[in-house]
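>>> need a structure here:
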Amino acid sequence: MKITFLTVGKTEDAYLKEGIEKYVKRLKHYTKLELVELNELKNTKALTPEQQKAKEAEMILKKITPLDHVVLMDEKGTEYSSTRFAAYINKREISSSATLIFIIGGPYGFDSSVYQRANDKISLSRMTFSHQMVRLFFVEQLYRAYTIMKGEPYHHE
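Next comes the predicted model:
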């Protein structure tokens, strides 16, 4: 199974980039992971949040095929423990989805068209984190999930 991690905007802070690269490198031993960074919108001061979400949705939906299993990283999504998230990933692998796509939207979240296309929504926490930090937290949890599935000693209960 291929996993795509799709984000609106680029990771800017060097320390976050370094952390993301660390876990992406580790994940190569377990799965094929593609990072896709969509360009942030320019000149957004003239746009309402709804208009921004609609424009971001156009970019997001162009990157998705009908066979993809789409998971939105959303504060209203299902919260998983690390072991339950590992079980979720394992189930997706068994179901042989062509591509599992995890998406982090822009600062205002997702347009309704993206919600309609999504298969699942996952929340990393009830707390709010910057979109930059969520990227690092997500790839670490994905790595943790694979080590749990393989019975490796990275995760401790």
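>>> going forward, measure contacts between C-alpha atoms and count neighbours the same way
Noted.
>>> what about Gln141, neighbour count?
19 (other Cα atoms under 10 Å).
>>> so where do the strands sit in the chain?
2-8, 32-38, 69-79, 99-104, 120-123 (DSSP state E).
>>> run this one through as well so I can compare:
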Amino acid sequence: MKITIITVGKLKEKYLKDAVAEYSKRLGKYCKLEIIEVADEKTPDAASEVVENQIRQKEGERILKYVKEDAYVITLEIGGSMLDSVEFSKKIQQLGVQGKSHIIFIIGGSIGLGTAVLKRSDYAVSFSKMTFPHQLMRVILLEQIYRGYRIAAGEPYHK
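The predicted model follows:
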């Protein structure tokens, strides 16, 4: 299985880069992992809805350049389905059984995802009703993918 994470913006903090590197290394045992960072747009303070939509559209165009036609796309959205770790693991495994060999997870920028990206999404998942920094969300997503593979393999994981 190939897992691609497309994310808006670069990681700046060393501790987040270290966490991403650690989970990327651990996931090497279970899947082929690719992380793609696309440039984010500067969002002015008190930006209008029109300006925010333009920013989401620009970031969305960058994201969609990397989305392959045959890939199964999962967007991270506050309004998406909330799964526990076992359900998330089953979701990934079911996709493999259904012949989906490439899953793309998309993490939007600080103001979310544009309409074109949302339309391309095959499934939306939410990790919480809370808002997390999108850089931290990358680490949380990687940890849950890793946990999901460990659950599917019947290996111990921290509950």
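>>> Superposed, how do the two chains score by TM?
Aligned and superposed, the two chains score 0.93 in TM-score terms (TM-score structural alignment, normalised by the length of the first structure); 155 aligned residues with a Cα RMSD of 1.4 Å.
>>> hmm, back to that, just the strands of the first structure: most buried one?
Most buried of the strands of the first structure, by mean neighbour count (mean count of other Cα atoms under 10 Å): strand 99-104, with a mean of 22.
>>> Touching that strand from outside, list them.
Contacts with strand 99-104 of the first structure, where a contact means Cα atoms under 8 Å, 6 or more residues apart in numbering, come from 1-8, 67-74, 92, 131, 135.
>>> related to what we said a few turns ago, turn the strands of the first structure into CSV, including distance to Lys150 of the first structure.
Below are the strands of the first structure laid out as CSV (distance: least, Cα to Cα, whole Å):
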stretch, distance to Lys150 of the first structure
strand 2-8, 17
strand 32-38, 16
strand 69-79, 22
strand 99-104, 19
strand 120-123, 22
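>>> any idea how far the aligned partner of Tyr88 of the first structure in the second structure lies from Gly109 of the second structure?
In the second structure, Tyr88 of the first structure lines up with Lys91, judged by TM-score structural alignment. To Gly109 of the second structure, Lys91 of the second structure is 25 Å away according to Cα to Cα, to the nearest Å.
>>> out of those two, which sits in the more crowded spot?
A direct count of neighbours by other Cα under 10 Å for Lys91 of the second structure and Gly109 places Gly109 higher, at 23 against 14.
>>> Setting aside sequence neighbours, what's the nearest residue to that one?
Of all residues not flanking Gly109 of the second structure in the chain, Val8 sits nearest, at 5.0 Å (Cα to Cα, 6 or more residues apart in numbering).
>>> which residues touch the residue mapped onto the one you found from the first structure?
When the first structure is aligned by TM-score structural alignment, Val8 of the second structure is paired with Val8. Residues near Val8 of the first structure by Cα under 8 Å, 6+ apart: 37-40, 56, 104-106.
>>> in the second structure, which of the residues you listed remain in contact?
Contacts conserved in the second structure for the contacts of Val8 of the first structure, using both residues aligned by TM-score structural alignment, their matches' Cα atoms under 8 Å: 37-40, 56, 104-106.
>>> Counterpart of Lys76 of the first structure over in the second structure?
Structural alignment (TM-score structural alignment) places Lys76 of the first structure against Gly79 in the second structure.
>>> surely its match meets Met130?
No: between Gly79 of the second structure and Met130 there is no contact under Cα atoms under 8 Å: 10.6 Å.
>>> quick one, helices of the second structure?
Listed in chain order, the helices of the second structure (DSSP state H) span 14-27, 49-64, 85-97, 115-120, 134-152.
>>> Tell me the residue in the second structure aligned with Val114 of the first structure.
Per TM-score structural alignment, Val114 of the first structure is aligned with Val117.
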